[in-house]
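> From the sequence below, what's the structure:
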Amino acid sequence: MAGQAGRTVNDLRRSNRAAVLQRLYFDGSMSRQALGPATGLSSGTISNVVGELAADGLVEEAGSVDSGGGRPRTLLRIVPASGHLIGVDVGETRVRVELFDLTLTELARAERVLTGHGYDVGVIVEHIRDAIGDVLRHAGTTAGHLVGVGVGVPGIVARTPQDGAVVHGQTIGWDAVPLEALLRDACGLPDTVPYFIENGARTLGQAEMWFGAGRGAQSVAVILFGSGVGACHVTDVAEQGRALEWGHLTVKVQGRRCRCGALGCLEAYAGAEALLERWREAGGCPPEGSDEETALGALLAAAYPAGEGAADPVALAVLQETAEYLGAGLSGLINLFQPERILMGGWAGLELGPRFLAAVREYATAYSLGYPAGRVTIDLGALGPDAVTLGAATLPLAHFLAAGGRRARPAREIVAPAWRAALEGRAVH
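Prediction:
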């Protein structure tokens, strides 16, 4: 039965459950008495909701606290093992899959290195399928305990009624890849396990906003600096986070050719791949046959040698130029979105950041309008190089909490009402 605003009793119950779960999740253990003011729900509603959640195995008692002279108050908490989450990072050099409990404690992880096949869609799907199987076996759990699977990918993610999430990854050669449909067919998970596929910068942004250096801010721009560069603008309402193809902002007319095919993109100067290529062109010598992570380490060692060794002026110059391009790129985010904070993450960003973040700040200020530049702070992300995987796991977690802890149910077959079949023969043809 619908209420005056079109809400049904089930909608109201789901909303109440979501309010309690979200408060317990983000604020930690609380008593029934504290949950009332925190959620705006009556004591009777809190009692009913807590009873439902406890019966579903989602909430349990977790000790008690002194009530200031009265009877001790029982604390409640979310049961960590009441559901499992999978986060997937389709990165530049590897596919990483992690299994978490509801508190985002890691239970198992598996990685697949990307070799000569690169971003071949079939290979990526196989890697994800096999790695999901590995983490479930390692943790001794089954797919039936999964709340959902989150996947962070390069490129733009659109959605269609037929295929779900479709990835447009121009830099990796993906043209309208129906990744959700491919994963659902390949992985063989139950129909009740939903997939949530987003741009990797978007997942990183949500993780930093919820649990990292973005906590407490109303507007944050998060930079994913890896082989390429991307960004996400996130507000204090997680659903408003939006991935930005920031790496393909033109920073030099008729400049270097980017891997997307255009000229002068920021990514053609500031991504790890382009940075190393520019070092080679300037006379640098990365270790023969090394991967990007090893080569970037060699560049840093050349520019900032240990002990009393002389710095390589070529390596220093390349890093300084990269800092200027990054600062100029950040000025666009500052002027357009006026964020409170800019956070740089990704494996390359976290490795380079301690060395040249001060220069990036200076250039960003110089290229930006004074007022927004004076209000923004630029720092490193707080969740480490694996934060895309963690952020991917928050996608099903957010849906689970918003649904009041209800898991998805298989779609029921729709049976036409009897009158429709009876009257079909009377239709005029």
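
> use CA for all of it now, contacts and neighbours both
Noted.

> ranges for the strands of the stretch 251-400 of the chain?
For the stretch 251-400 of the chain, applying DSSP state E, counting those that start in this stretch gives strands covering 341-345, 377-380.

> Tell me the buried residues in the last one?
Burial within strand 377-380, assessed by neighbour count using 16 or more other C-alpha atoms under 10 Å, is assigned to Ile378, Asp379, Leu380.

> Counting residues, name the longest helix you see in this structure.
The residue-count maximum for a helix in the chain (DSSP state H) belongs to helix 313-337.

> and it, what does it pack onto?
Counting contacts by 3 or more C-alpha pairs under 8 Å, 6 or more residues apart in numbering; DSSP states H and E, helix 313-337 is packed against helix 267-270, helix 272-281, helix 292-303, helix 347-367, helix 370-375.

> Tell me which of these sits most buried.
helix 267-270 (a mean of 29; mean count of other C-alpha atoms under 10 Å).

> secondary structure class for Gly214?
coil (DSSP: H, G, I helix; E, B strand; the rest coil).

> re earlier: where's the longest helix of the chain relative to the chain centroid, distance-wise?
Its chain's average C-alpha position is 24 Å from that of helix 313-337, according to C-alpha atoms, centre = their mean, to the nearest Å.

> And stretch 46-58, by the same measure?
Worked out by C-alpha atoms, centre = their mean, stretch 46-58 lies 30 Å from the chain centre.

> what does stretch 63-78 give?
Distance, stretch centre to chain centre, for stretch 63-78: 36 Å (C-alpha atoms, centre = their mean).

> Closest to Leu102 out of the buried residues of strand 377-380?
The nearest member of these to Leu102, counting by C-alpha to C-alpha, is Leu380 at 26.2 Å.

> where does the closest one sit relative to Val360, distance-wise?
Using C-alpha to C-alpha, to the nearest Å, Leu380 is found at 12 Å from Val360.

> Same check on Leu383?
20 Å.

> circling back to that earlier point, next, format the helices and strands packed on helix 313-337 as CSV and append distance to Asn16.
Formatted as CSV, the helices and strands packed on helix 313-337 follow (distance: least, C-alpha to C-alpha, whole Å):
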stretch, distance to Asn16
helix 267-270, 45
helix 272-281, 47
helix 292-303, 47
helix 347-367, 40
helix 370-375, 37
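
> Pretty sure His127 is one of the things Cys187 touches, is it not?
No. Taking contacts as C-alpha atoms under 8 Å, Cys187 lies outside contact range of His127: 10.1 Å.

> of the two, who's got more company?
Per other C-alpha atoms under 10 Å, whichever of Cys187 and His127 has more neighbours is His127, with 22 against 16.

> and this one, so I can compare the two:
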Amino acid sequence: MRPRLSGDLRRANRVEVMRSFYGGRTLTRADVAGQLGVSVATAGTIIAELTAAGLLEETESTKSAGGRPASRLRMRASAPYLIGVDLAETYVVAEIFDQAMNRIGHFQTEVAPSDNDPESVVGHVVDCVEGVITALDGVGAADVAGVGVSLPGQVDREAGICLHAPNWGWHGVPFRALFQRRSPLPVLLDNPLKAITLAEMMFGDAGDHDDAVVVNLGTGVGLGVVAEGRLLRGRTNSAGEWGHTVLVADGLACHCGSRGCVEAYVGAAALLDLLSEVDPDSPLLVPGDQAGTVARLAEAVGRADPVAVATLERFARPLGMALGNAVNMLNPELLVIGGWVSRAFGEPLLAAVAPVVKEYSLAVPYDAVTIAASHIADDPVSLGMAVLAFETFVLP
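Below is the predicted model of the structure:
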């Protein structure tokens, strides 16, 4: 275990202080001290450093127990700006935020799943980054402190390399270097499981729970883990690859090269396959168009279309089984279901899957967990990546 140096500890404390202000919160020094478990004097010292750096500002005062007004603080909603990129198998979303994490711009492009050459994918990302900047009056690249890009695979954050993206067949792609050939902006990489979980911790329901699981349902699937109030990364940043745990021995082929993976049964492609099995001639199905088909399917579920309802019920079986495994293994207080597939269906997906989770969970951990849909309105992956960019490129 690497010893934590005093400089590491000081920076970790600054990160924790800033995180306490996300979501538009206004806090006193005593509030911050209580949340971090440090003295008011220590909290005051950290806050003074962050205020001097232009990251916090004083706002209204509030009465304290001693009668003397205590000033409240908040994050400064100003430049420099941060860009979070949600790079998925079928789309690229770039969103720009001020340093208080208010979203001020959005740019999106659709990408064919077969368009997965690394140079081409990087080009799409750079185009979206430039597009979201250009769309804002009075904002240029010089006003952007950095970019956080989420890649759908395993990432070496230090080296800036995509180690493995199974749906694209990538191995050892030097993504950061390819990006920096095309753009002068600083960039960092992570994967969507970490980004979406961080967003839920800072802006969603997971922040109120010490132990939580955040599920990402899309073309690929995975989950993020909050353990004792902290994001669990694992030794190689690979914690949460639940999508590539085996649900059915010798089952369906998965893009990762294995068989029977959770993703092979609950990824977006599997949902399209289920629809085709229920009704091969369904007008809801457009082969190759995952997002469009899922949107039509979700709309049809909302009007109780029997084919759509049957498809969702069949989809809920393997999903509930896999989530039951996660509940048994991780014993969370909260299970948040997010990702673009979940956002498309909303409450009907939750209603279909919850009884299956109960069926495949042990009684004690199931009774301790609350299952909820994500309530973050913005793209949580972009938001989480912007937070990481802020903490990497702006926070002293």
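
> rewinding a little: quick one: which of the buried residues of strand 377-380 of structure 1 is nearest to Val253 of structure 1?
Of the buried residues of strand 377-380 of structure 1, the one sitting nearest to Val253 of structure 1 (C-alpha to C-alpha) turns out to be Ile378, at 26.6 Å.

> which residue in structure 2 lines up with the closest one?
Counting by TM-score structural alignment, Ile378 of structure 1 corresponds to Ile371 in structure 2.

> do the same with Ser368 of structure 1
That one, Ser368 of structure 1, aligns with Ser361 by TM-score structural alignment.

> which non-adjacent residue is nearest that match?
Gly324 (4.6 Å; C-alpha to C-alpha, 6 or more residues apart in numbering).

> so where do the strands sit in the stretch 51-200 of structure 2?
Under DSSP E, counting those that start in this stretch, the stretch 51-200 of structure 2 gives strands at 56-63, 69-75, 81-87, 91-97, 103-110, 144-150, 154-156, 161-165, 170-173, 187-190.

> Give me the most central residue, structure 1.
Thr203 (1.1 Å; C-alpha atoms, centre = their mean).

> Name all residues that make contact with that one.
Going by C-alpha atoms under 8 Å, 6 or more residues apart in numbering, Thr203 of structure 1 touches Gly152, Val388, Thr389, Leu390, Gly391, Ala392, Thr394, Leu395.

> Could you rerun that using 7 Å?
Contacts for Thr203 of structure 1 (C-alpha atoms under 7 Å, 6 or more residues apart in numbering) come out as Gly152, Val388, Gly391, Ala392.

> which position in structure 2 aligns with it?
Match for Thr203 of structure 1 (TM-score structural alignment): Ala195.

> Spit out the contact partners of the nearest residue to that match once chain neighbours are set aside.
Excluding the flanking residues, the one nearest Ala195 of structure 2 by C-alpha to C-alpha, 6+ apart is Gly384, at 4.3 Å. By C-alpha under 7 Å, 6+ apart, the contact set of Gly384 of structure 2 is Ala195, Ile196, Leu198, Ala199.

> related to what we said a few turns ago, next, count neighbours for the corresponding residue of structure 1 for the residue nearest to Ser361 of structure 2.
For Gly324 of structure 2, the aligned position in structure 1 is Ser331, judged by TM-score structural alignment. Residues contacting Ser331 of structure 1 under the criterion other C-alpha under 10 Å number 23.

> Quick one: residues contacting Ser331 of structure 1.
Counted by C-alpha under 7 Å, 6+ apart, Ser331 of structure 1 has contacts Ala364, Tyr367, Ser368.

> Relative to Val251 of structure 1, how far out is the second one?
It stands for Tyr367 of structure 1. 12 Å.

> do the last one as well
Per C-alpha to C-alpha, Ser368 of structure 1 is found 14 Å from Val251 of structure 1.

> next one: Asp89 of structure 1
Asp89 of structure 1 is 28 Å from Val251 of structure 1, by C-alpha to C-alpha.

> The two: who's more crowded?
Higher neighbour count among Asp89 of structure 1 and Val251: Asp89, with 28 against 21, using other C-alpha under 10 Å.

> Per the alignment, name the residue of structure 2 opposite the more buried one.
In structure 2, Asp89 of structure 1 lands on Asp86 (TM-score structural alignment).

> list the contacts for that match?
Val92, Val93, Ala94, Val149, Ser150, Val381, Ser382.

> Does the fourth one touch Gly84 like I think?
Yes. In this structure, Val149 of structure 2 is within contact of Gly84 by C-alpha atoms under 7 Å, at 6.1 Å.

> Between those two, point out the one with more neighbours.
Comparing Val149 of structure 2 with Gly84 by other C-alpha under 10 Å, the one with more neighbours is Gly84, at 33 against 30.

> what sits against Ala157 of structure 1?
Quick fix: residue 157 of structure 1 is Val, not Ala. Ala165, Val166, Val167, His168, Glu198, Asn199.

> Look up how far Leu182 of structure 1 lies from the fourth one.
Between His168 of structure 1 and Leu182 of structure 1 the distance, using C-alpha to C-alpha, works out to 15 Å.

> Once you drop chain neighbours, what's closest to the aligned partner of Leu349 of structure 2 in structure 1?
Leu349 of structure 2 maps onto Phe356 in structure 1 when the alignment is built from TM-score structural alignment. Excluding its sequence neighbours, the residue lying closest to Phe356 of structure 1 (C-alpha to C-alpha, 6+ apart) is Ala323, at 6.6 Å.

> what about the one you found, neighbour count?
So Ala323 of structure 1, with other C-alpha under 10 Å, has 25 neighbours.

> Do I have it right that it meets Arg361?
No. The pair Ala323 of structure 1 / Arg361 is not scored as a contact, 8.7 Å apart, by C-alpha under 7 Å.

> returning to what we had before: quick one: which of the helices and strands packed on helix 313-337 of structure 1 is nearest Val220 of structure 1?
helix 370-375 (12.0 Å).

> Mean per-residue distance, the closest one versus structure 2.
Here helix 370-375 of structure 1, set against structure 2 after superposition, deviates by a mean of 1.6 Å using mean C-alpha distance after the TM-score superposition for structure 1.

> ok, the counterpart of Val173 of structure 2 in structure 1 - contacts?
Using TM-score structural alignment, the equivalent of Val173 of structure 2 in structure 1 is Val177. Contacts here follow C-alpha under 7 Å, 6+ apart; on that basis Val177 of structure 1 touches Val166, Val167, His168.

> swap in Val229 of structure 1?
Val229 of structure 1 touches Gly247, Glu267, Gly271, counting by C-alpha under 7 Å, 6+ apart.
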